[in-house]
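>>> okay, structure incoming, though there's no sequence with it:
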């Protein structure tokens, strides 16, 4: 992807932050909960614990960044990281 696409998306997120907050909380929470469900369906082991820890920390980190009213840039990158990692965990656990 082009860096201009990311900067345009970041600017859009920053300009309309209060419109995107509810949407992204719902989106990120749904993706995170699907990832957590699929991780827990694999049973209990050290690997599933680490995966669940990463999933939970990223979801809570984004929600915490919004509650702490951090800069929109930080919140945007936390959202991207959270969605990317949780989507990867979903695909990993579907295999």
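Looks like it came in fine. The model shown is predicted, which means the values in this text are computed figures rather than measured ones.

>>> please make it C-alpha for all contacts and neighbour counts, starting now.
Will do.

>>> which SSE is the residue positioned nearest the centre of the chain in?
Among the residues of the chain, residue 82 comes closest to the average C-alpha position under CA atoms, centre = their mean, at 2.3 Å. Residue 82 belongs to helix 72-94 when assigned by DSSP states H and E.

>>> that helix - contacts with which helices or strands?
In terms of contacts (3 or more CA pairs under 8 Å, 6 or more residues apart in numbering; DSSP states H and E), helix 72-94 is packed against helix 3-15, helix 17-40, helix 46-67.

>>> ok, second structure coming up, stack it against the first:
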């Protein structure tokens, strides 16, 4: 399946039950973001690298939570969720290696 087809299918499913999926997504992305933050803090690297990465993880997680609270349209809310999850998972993978 092409990435854009997958994205469009997931987005249309998210739009059908936005409130339910957003509630589940808050829990999931908050847990994954917390794991990413823990990994960043666990491996004490340079503060000039660690603090900006921690800031971005926190900003993306809070950004999605904010988008749910202010009832954004489904597309920007879904895009924020994807950005938050991808960056957090990237940080987890990078710090596990």
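That came through fine. Worth saying up front: this structure is predicted, and the values here are computed from it rather than measured.

>>> if we can go back for a sec, does the residue nearest to the centre of structure 1 touch residue 58 like I think?
Yes: Residue 82 of structure 1 is within contact range of residue 58, at 5.2 Å (criterion: CA atoms under 8 Å).

>>> identify the contacts common to those two.
Contact with both residue 82 of structure 1 and residue 58 is made by no residue, according to CA atoms under 8 Å, 6 or more residues apart in numbering.

>>> any idea how far the residue of structure 2 most remote from its centre is from residue 94 of structure 2?
Distance from the C-alpha centroid of structure 2 peaks at residue 46, with 23.9 Å (CA atoms, centre = their mean). Distance, residue 46 of structure 2 to residue 94 of structure 2, using CA to CA, to the nearest Å: 15 Å.

>>> got it, and residue 61 of structure 2?
18 Å.

>>> on that earlier part again, the helix holding residue 82 of structure 1 corresponds to what range in structure 2?
Aligned by TM-score structural alignment, helix 72-94 of structure 1 falls on residues 74-96 of structure 2.

>>> tell me the buried residues in that stretch?
Within stretch 74-96 of structure 2, the residues scored as buried using 16 or more other CA atoms under 10 Å are 74, 77-78, 80-85, 87-89, 91-92.

>>> and which of the residues you listed is nearest residue 68 of structure 2?
Ranked by distance to residue 68 of structure 2 (CA to CA), the buried residues of stretch 74-96 of structure 2 are led by residue 77 at 6.9 Å.
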